[in-house]
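Student: Sequence isn't available, so here's the structure alone:
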């Protein structure tokens, strides 16, 4: 179905609310859900009338337990027939447990009857698996960009905060989703209202779709200490082939001594130690939340050998990466068994 901007403009002019269906899967992030719902709530408050009206659905119509263990009640089950202006699909961990063939078939059918269909965080994987993104540009959370691209070779995967390609939108995480909702409000209801909504949340840096997803959220460091911010961004770009501190300093056109002072004053850590910690943090997420082989994780995070990676990981987290992955999987299995047990 061709994206019908005139339809939405007419609805706004008539003061009819923009009709939204939000589908949330178990093990999603409460921040991603809030980044969808709260901008719409705030827009209604600022406008003094319901400019958005939404329904919250789940795959089975039952309450959804998020990663923080909070159950979220829903208005019903996600199944055809459904139509509206916006269809937003929020996914988190273990998608294959929570969204099977029936869910994907419902997504394919319902997507035809909405003007915008958006995949939030891991929701982009569901849009990809359903074939809705074929031949389009899309993004995913920065931890999953490479796997997302390999899984869906027919897509153009880019590391932007969020991506809009026709009626299909994708977002790389909770904060980018907030940016995406502000972008939507600005397009449909005007930039002044979007600015008012951002101000309610004291959100003082509205991002464009093409802003790149960072590994590290620097906040005000970028404005207060641009050389330090530049060093951290360079570290992010070179995780697979880490540079020496001296090489970092040369690339940044500052002395090694100045680079060391920047890190000591702002972060109370040496640049080398921070670099290693950054690589291990990325590795830790991949160990816990993916099935990527340990050797591949080691290479992605700049370790020449699996043994060197294991030693550094054990020093940082108190257990080997294999033991950490095993413990995490056991905990997930216990949680799943508990949720399936009769009351």
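Tutor: Thanks, I have the structure now. These numbers come from a predicted model, not from an experiment.

Student: drop to CA atoms for contacts and neighbour counts, all remaining ones
Tutor: Noted.

Student: ok, which stretches of the stretch 51-200 of the chain are helices?
Tutor: Counting by DSSP state H, counting those that start in this stretch, the stretch 51-200 of the chain has helices at residues 95-98, 101-111, 123-129, 145-151, 174-189, 191-200.

Student: Could you point out which of those helices sits nearest residue 313?
Tutor: Closest approach to residue 313 among the helices of the stretch 51-200 of the chain is made by helix 145-151 (22.1 Å; CA to CA).

Student: So which of the helices of the stretch 51-200 of the chain has the densest surroundings on average?
Tutor: helix 123-129 (a mean of 23; mean count of other CA atoms under 10 Å).

Student: about what we covered before: closest one to residue 316 among the helices of the stretch 51-200 of the chain?
Tutor: helix 145-151 (25.1 Å).

Student: Centre of the chain to that closest one, how far?
Tutor: When distances are taken as CA atoms, centre = their mean, to the nearest Å, helix 145-151 is centred 14 Å away from the chain's centroid.

Student: Same question for stretch 68-86.
Tutor: On CA atoms, centre = their mean, the centre of stretch 68-86 falls 20 Å from that of its chain.

Student: Pull out the buried positions in it.
Tutor: When burial is assessed from 16 or more other CA atoms under 10 Å, stretch 68-86 yields the following buried residues: 74, 76, 78, 79, 82, 83, 84, 85, 86.

Student: can you list the residues that contact that stretch?
Tutor: For stretch 68-86, contacts defined as CA atoms under 8 Å, 6 or more residues apart in numbering pick out 8, 18-21, 23, 29-30, 55-66, 103, 106-107, 109-110, 113-118.

Student: Which of these are buried? Put it as a PyMOL command.
Tutor: For the buried members of the contacts of stretch 68-86, the matching PyMOL selection, counting by 16+ other CA under 10 Å, is:
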select buried, resi 8+18+19+20+21+23+29+30+56+57+58+59+60+63+64+65+66+103+106+107+110+113+114+115+116+117+118
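
Student: Run a quick neighbour tally on residue 302.
Tutor: For residue 302, the tally of surrounding residues (other CA atoms under 10 Å) stands at 19.

Student: Equivalent analysis for the one 10 residues further on, please.
Tutor: Residues near residue 312, counting by other CA under 10 Å, number 17.

Student: Could you check which helix or strand contains it?
Tutor: Assignment of secondary structure by DSSP states H and E places residue 312 within helix 306-317.

Student: packing partners for that helix?
Tutor: Under the contact criterion of 3 or more CA pairs under 8 Å, 6 or more residues apart in numbering; DSSP states H and E, helix 306-317 touches helix 271-289, helix 294-300, helix 321-340.

Student: distance between that helix and the chain's centre?
Tutor: Counting by CA atoms, centre = their mean, helix 306-317 comes out at 27 Å from the chain centroid.

Student: Show residues contacting it.
Tutor: For helix 306-317, the external contacting residues (CA under 8 Å, 6+ apart) are 280, 284, 294, 295, 298, 303, 319, 320, 321.

Student: What separation do you get for the first one and residue 175?
Tutor: Put plainly, it is residue 280. Here residue 280 is placed at a distance of 23 Å from residue 175 (CA to CA, to the nearest Å).

Student: Comparison target below:
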């Protein structure tokens, strides 16, 4: 390792370490944070000098617990940041309740300095709630995409693994933080260093901001049939105004009967049933993650009436949308 470390060419300003301030929200997701931090540590190790420094902040300045139950001692409360610092907000479970008035005020105040502000996983929600992503491109974990799009119409939400938009940077969660940090390292000190860090991490396929955050349809469903994939992509893109099986079939050049057989053979359900499950999954996400009324959730998922929506929801999830919303609020997940 020593010989490899000495052989890496490092470009850029090597005299003053770039400081990252990780702001940990309670119940933050561990993997995105630890992956991002280790990229910085390995960059320092590989270069043989301190290219980066970091500290942990959070509301209260004492300790914070991640969603896996592990506690981290913080270096400071939400404090003053330097104009050259980079702030990264780390979110996770129940980000809505963790986005407090104090946090929002602090984010807005520090962002006015023009510093680079970023987020990992659901931390994007807090940045958007603070207005820091208005008219910016951003990304968030795929499970929160539906609710985010409904709530933040001024943010250009993408399906990329990470996005750098001016002085804002967002990563979708999981290993996407690796890709974001490797991109930053390459920009700061050269691609050779970034590639060396990736090698140390045994990370063999670095993704760019053009890569999607979800697996392809064939990989997700375990079936590699081009026309089936096309139909499912059309279904996913048309939830609010569902397309009929006959239109879907026509658009991929087959009959409705052929489409029925295709779904039965590979997915053991009819196209209509599969489509309904997609719509109900989006509805559940909106119920669990937003304050949208049940009626508006129904309309956003292509149901003409609340009664029909409730009937379909109960048949699939064995509970009503109203009870689902009530149980979520009882758990503090509003």
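Tutor: Noted; the coordinates are in hand. Bear in mind the structure is a predicted one, so any value in this text is a computation, not a measurement.

Student: returning to that earlier point: of all the residues in the helix holding residue 312 of the first structure, which ones are buried?
Tutor: Neighbour-count burial for helix 306-317 of the first structure, counted by 16+ other CA under 10 Å, picks out 309, 310, 312, 313.

Student: Pick the one among the residues you listed closest to residue 193 of the first structure.
Tutor: After measuring those against residue 193 of the first structure - CA to CA - the closest member comes out as residue 313, at 47.1 Å.

Student: ok, the closest one to residue 112 of the first structure distance?
Tutor: 47 Å.

Student: Could you do residue 163 of the first structure as well?
Tutor: Residue 163 of the first structure is 19 Å from residue 112 of the first structure, by CA to CA.

Student: more neighbours, these two?
Tutor: Neighbours were counted for residue 163 of the first structure and for residue 112 using other CA under 10 Å; residue 163 has more, 26 against 15.

Student: Please name the residues that touch the more buried one.
Tutor: Residue 163 of the first structure neighbours (CA under 8 Å, 6+ apart): 137, 138, 139, 169, 170, 171, 209, 210.

Student: just to revisit the earlier point, so which of the contacts of stretch 68-86 of the first structure sit within strands?
Tutor: 18-21, 23, 55-58, 64-65, 114-118 (DSSP state E).

Student: Closest one of those to residue 91 of the first structure?
Tutor: Nearest to residue 91 of the first structure out of those is residue 23 (CA to CA; 8.5 Å).

Student: Test my guess that the closest one contacts residue 57.
Tutor: Yes. The criterion here is CA atoms under 8 Å, and residue 23 of the first structure meets it with residue 57 at 4.8 Å.

Student: For residue 259 of the second structure, the count of nearby residues, please.
Tutor: The burial count for residue 259 of the second structure: 23, using other CA under 10 Å.

Student: for it, helix, strand, or coil?
Tutor: Following DSSP: H, G, I helix; E, B strand; the rest coil, residue 259 of the second structure is assigned to helix.

Student: how many neighbours does the nearest residue to it once chain neighbours are set aside have?
Tutor: Nearest non-adjacent residue to residue 259 of the second structure, counting by CA to CA, 6 or more residues apart in numbering: residue 249, 6.0 Å away. When neighbours are defined as other CA under 10 Å, residue 249 of the second structure has 21 of them.

Student: so who does residue 249 of the second structure touch?
Tutor: Residue 249 of the second structure is in contact with 231, 255, 256, 258, 259, counting by CA under 8 Å, 6+ apart.

Student: Closest one of the residues you listed to residue 50 of the second structure?
Tutor: Looking across the contacts of residue 249 of the second structure and measuring by CA to CA, the closest to residue 50 of the second structure is residue 231, at 51.2 Å.

Student: Report the two of the ones in strands among the contacts of stretch 68-86 of the first structure separated the most.
Tutor: 65 and 115 (28.5 Å).

Student: residues making contact with stretch 320-338 of the first structure?
Tutor: 284, 287, 288, 294, 310, 311, 313, 314.

Student: and if we set it to 7 Å?
Tutor: Stretch 320-338 of the first structure has contacts (CA atoms under 7 Å, 6 or more residues apart in numbering) with 287, 288, 310, 313, 314.

Student: Out of the residues you listed, the closest to residue 95 of the first structure would be?
Tutor: Of the contacts of stretch 320-338 of the first structure, the one sitting nearest to residue 95 of the first structure (CA to CA) turns out to be residue 288, at 15.2 Å.

Student: Please pull up the equivalent of residue 308 of the second structure in the first structure.
Tutor: In the first structure, the residue equivalent to residue 308 of the second structure is residue 308, according to TM-score structural alignment.

Student: Can you get me a residue count around the residue nearest to residue 225 of the second structure when sequence neighbours are not counted?
Tutor: Spatial nearest neighbour of residue 225 of the second structure, chain neighbours left out: residue 218 (7.2 Å); criterion: CA to CA, 6+ apart. Neighbours of residue 218 of the second structure under the rule other CA under 10 Å: 15.

Student: What does the residue nearest to residue 259 of the second structure correspond to in the first structure?
Tutor: In the first structure, the residue matched to residue 249 of the second structure (TM-score structural alignment) is residue 249.

Student: host element of that match?
Tutor: Using DSSP H and E, residue 249 of the first structure sits within helix 245-252.

Student: That helix against the second structure, how far on average?
Tutor: Once fitted to the second structure, helix 245-252 of the first structure is off its aligned match by 2.1 Å on average (mean CA distance after the TM-score superposition for the first structure).

Student: picking that back up, now tabulate the contacts of residue 163 of the first structure in TSV and tack on distance to residue 329 of the first structure and neighbour count.
Tutor: Shown next, in TSV, are the contacts of residue 163 of the first structure (distance: CA to CA, whole Å; neighbours: other CA atoms under 10 Å):
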residue	distance to residue 329 of the first structure	neighbour count
137	33	18
138	29	30
139	27	30
169	32	23
170	28	33
171	27	31
209	35	18
210	35	13
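
Student: which of the residues you listed line up with contacts in the second structure?
Tutor: Counting by both residues aligned by TM-score structural alignment, their matches' CA atoms under 8 Å, the members of the contacts of residue 163 of the first structure that carry over to the second structure are 137, 138, 139, 169, 170, 171, 209.

Student: Would you mind measuring from residue 337 of the first structure to residue 160 of the first structure?
Tutor: Taking CA to CA as the measure, residue 337 of the first structure falls 37 Å from residue 160 of the first structure.

Student: Looking at those two, which one has more neighbours?
Tutor: Comparing residue 337 of the first structure with residue 160 by neighbour count (other CA under 10 Å), the higher total belongs to residue 160, at 22 against 11.

Student: Report how many residues lie close to the closest residue in space to residue 94 of the second structure that isn't next to it in sequence.
Tutor: Spatial nearest neighbour of residue 94 of the second structure, chain neighbours left out: residue 333 (5.5 Å); criterion: CA to CA, 6+ apart. Residue 333 of the second structure: 18 surrounding residues under other CA under 10 Å.
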